[in-house]
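Student: The following block contains a protein sequence and its predicted model.
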Amino acid sequence: MKLVRFGETGQEKPGLVHSDGTVRDLSAVVRDIDGAALSEAGLSRLAWVDAEMLPIVPEGVRLGAPVARVGKLIAIGLNYADHAEEAGMQVPPEPVVFMKATTAICGPDDDVECPRGSEKLDWEVELAFVIGTRAKYVPLEAAMDHVAGYMVCNDISERGFQIERAGQWVKGKSHDTFAPLGPWLVTKDEVADPQALPLWLEVNGEPMQTGTTATMVYGVAYLVHYLSQFMTLEPGDVITTGTPPGVGMGMKPPRFLKVGDRIGLGIKGLGQQQQRVVQA
């Protein structure tokens, strides 16, 4: 299934993408696409829904982030060996874990805000996955049982705030609109191998990032296992898994986003995003 949330910001309704490409309204079936809907029981119930009988959502309606009420938005840094190299850093011996504020979450095509005082606004196309079953001290061989599905994330970053200001990365990762998600949440049964997905990003039509999740240092299964040793992962939690090379910070000279720029990105089978940079 491809699950979506549609409507104005703060008023999104649950939906799914029919095989004919139309968005269908799930409001009569489920309250929202949240942790409860993404549990094993919730997804089983949705799988039996006859999409033909659901109301068609008019074309052009805004899509919001595909998951509501995200409890934790966890990010993994330097998780592609070639990206670590362009950043001038060593491949980490363990996953680099940081948090993004959940208030950074927005729809896939919403405007991206350039924060006040920003001079180094950057892009990062990433594969994100969503937890469907509570995970605590999960063995590696059982890790994928806890994944509900996958989606595209643009891990927007303000490098000056992230690296040059005292403290942790979270300051450069958490401004409003710094986590566009979607357009869809694709359930794991439709993704044969999350470690074999091409991904790309362009700025103003110019290709910047092309890569594949095959070059991730720590894959989805390992990340579920690893993170569950340090914190309980709850249904609806989102983990975004790092980016391939081609970010603005790694260019020579560095190149950053400015107001008016347009970003396009996507992952094969998971859809595409389009954003415009505006001043906060």
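Tutor: Arrived safely.

Student: alpha carbons only for contacts and neighbour counts from here, please
Tutor: Noted.

Student: Strands of the stretch 101-250 of the chain, residue ranges please.
Tutor: Counting by DSSP state E, counting those that start in this stretch, the stretch 101-250 of the chain has strands at residues 105-106, 112-114, 121-122, 125-131, 147-154, 157-158, 179-180, 185-187, 198-203, 206-212, 238-240.

Student: gap between the second one and the chain center?
Tutor: The chain centroid and the centroid of strand 112-114 are separated by 17 Å, computed with C-alpha atoms, centre = their mean, to the nearest Å.

Student: And the strands of the stretch 101-250 of the chain: which comes nearest Gln275?
Tutor: The closest of the strands of the stretch 101-250 of the chain to Gln275 is strand 112-114. By C-alpha to C-alpha, the value is 6.3 Å.

Student: Show me what the closest one is packed against.
Tutor: strand 271-279 (3 or more C-alpha pairs under 8 Å, 6 or more residues apart in numbering; DSSP states H and E).

Student: Could you list the buried residues of the strand it packs on?
Tutor: By 16 or more other C-alpha atoms under 10 Å, the buried positions in strand 271-279 come out as Gly271, Gln272, Gln273, Gln274, Gln275, Arg276, Val277.

Student: Below is structure B, check it against A:
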Amino acid sequence: MRLASFRSAEAEGYGAIVDDGVIDLGRRLPALPTLRHAIAAGTLQTLRDAAKGQSADHALADVELLIPIPAPEKIWCVGVNYADRNAEYKDGSDLPRYPSLFCRSASSFVGHGVPLERPKVSEQLDYEGEIALVIGRGGRHIPRESALDHVFGLTLCNEGTVRDWLRHGKFNVTQGKNFDRSGSIGPWIVTSDDIDLSRPLELTTRVNGEERQNDTTERLMFPFDRLLAYLSTFATLKPGDIIVTGTPTGAGVRFDPPRWLKPGDLVEVEVPGIGLLSNRVVDEA
């Protein structure tokens, strides 16, 4: 099942994606006003039943897709997670023993089809195509062997980064990772019962049709189940939390000279079985 949050001419809502339209489930299920509420209630079958046999209420072309969970409690992001990524830093360091982590705010992301903003203070906006997990059943100290049971579904992320702001602080990358509307998540969530999490997923990022990144989750240094087990040792995972699982080699900063995003560029992140996340780049107004 594909589930999305959206804004129509009347209101914000959420629904099931069918063909080129969306069935408004929030209107049909008033006790579950947002997708986050629906996930927390553990009502996937209720969502399926509400969508069964229904026609789309809106054409996709007539709504704005929001990030699938517009107000998650937490967005965790994982750095340096694909094989060969550590070597890109050319610092001679050993492979990491633990994941590198940072947090992003929901306001730093837009949905599918909404422009990414290159900020006024920098020309170094970069792309990072990634797969994101959406937590269904929360928990703390989750065993690795049952960790995937806590995944509600998968979505895509362009974890847009403003490179020259990454090192403003001595010990963090927070500034460069949290510019408003610098990244995107979407277009929707594919529920975990419709995708085999045990099989490798192929991730591709393109800029203006040119392939820049391509890799599979078979090469993750910290696979999905290990990430969930690790994160939950210190933080309680909540329904609707988003975990962005890392980007392959090939970001713009790694070219010589670097290839920064500029207004008019089209960035596409694609994974078969999940979908295509697409955003144009504009300058901050």
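Tutor: Yes, it's here. Just so you know, these numbers come straight off a predicted model, no measurement behind them.

Student: Got a TM-score for the two of them?
Tutor: The TM-score (TM-score structural alignment, normalised by the length of the first structure) is 0.92; 278 aligned residues with a C-alpha RMSD of 2.0 Å.

Student: Ile263 of the first structure is nearest to which of the strands of the stretch 101-250 of the first structure?
Tutor: If we rank the strands of the stretch 101-250 of the first structure by C-alpha to C-alpha, the stretch that ends up nearest is strand 198-203, at 4.7 Å.

Student: Pull up the aligned stretch in the second structure for the closest one.
Tutor: Counting by TM-score structural alignment, strand 198-203 of the first structure falls onto residues 202-207 of the second structure.

Student: which residues touch the matching stretch?
Tutor: Stretch 202-207 of the second structure has contacts (C-alpha atoms under 8 Å, 6 or more residues apart in numbering) with 128-131, 211-217, 265-272.

Student: again, only using 10 Å
Tutor: Contact with stretch 202-207 of the second structure is made by 127-131, 156, 158, 211-218, 247-248, 250-252, 261, 265-273, 276-280, as judged by C-alpha atoms under 10 Å, 6 or more residues apart in numbering.

Student: Buried subset of these, written for ChimeraX?
Tutor: With 16+ other C-alpha under 10 Å as the criterion, this ChimeraX line picks the buried residues out of those:
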select :127,128,129,130,131,156,158,212,213,214,215,216,217,247,248,250,251,252,261,265,266,267,268,269,270,271,276,277,278,279,280
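
Student: and the match of strand 198-203 of the first structure, how far from the first structure on average?
Tutor: Compared with the first structure after the fit, stretch 202-207 of the second structure shows a mean deviation of 1.0 Å (mean C-alpha distance after the TM-score superposition for the first structure).

Student: roughly how far is that stretch from the heart of the chain?
Tutor: Relative to its parent chain, stretch 202-207 of the second structure has a centroid offset of 14 Å by C-alpha atoms, centre = their mean.

Student: Please apply the same query to stretch 142-157 of the second structure.
Tutor: With C-alpha atoms, centre = their mean, you get 14 Å for stretch 142-157 of the second structure.

Student: what's the matching range in the first structure for that stretch?
Tutor: Going by TM-score structural alignment, stretch 142-157 of the second structure sits over residues 138-153 in the first structure.

Student: Ser192 of the second structure maps to what in the first structure?
Tutor: Using TM-score structural alignment, Ser192 of the second structure pairs with Lys188 in the first structure.

Student: Disregarding flanking residues, what is the spatial nearest neighbour of that match?
Tutor: Gly149 (4.4 Å; C-alpha to C-alpha, 6 or more residues apart in numbering).
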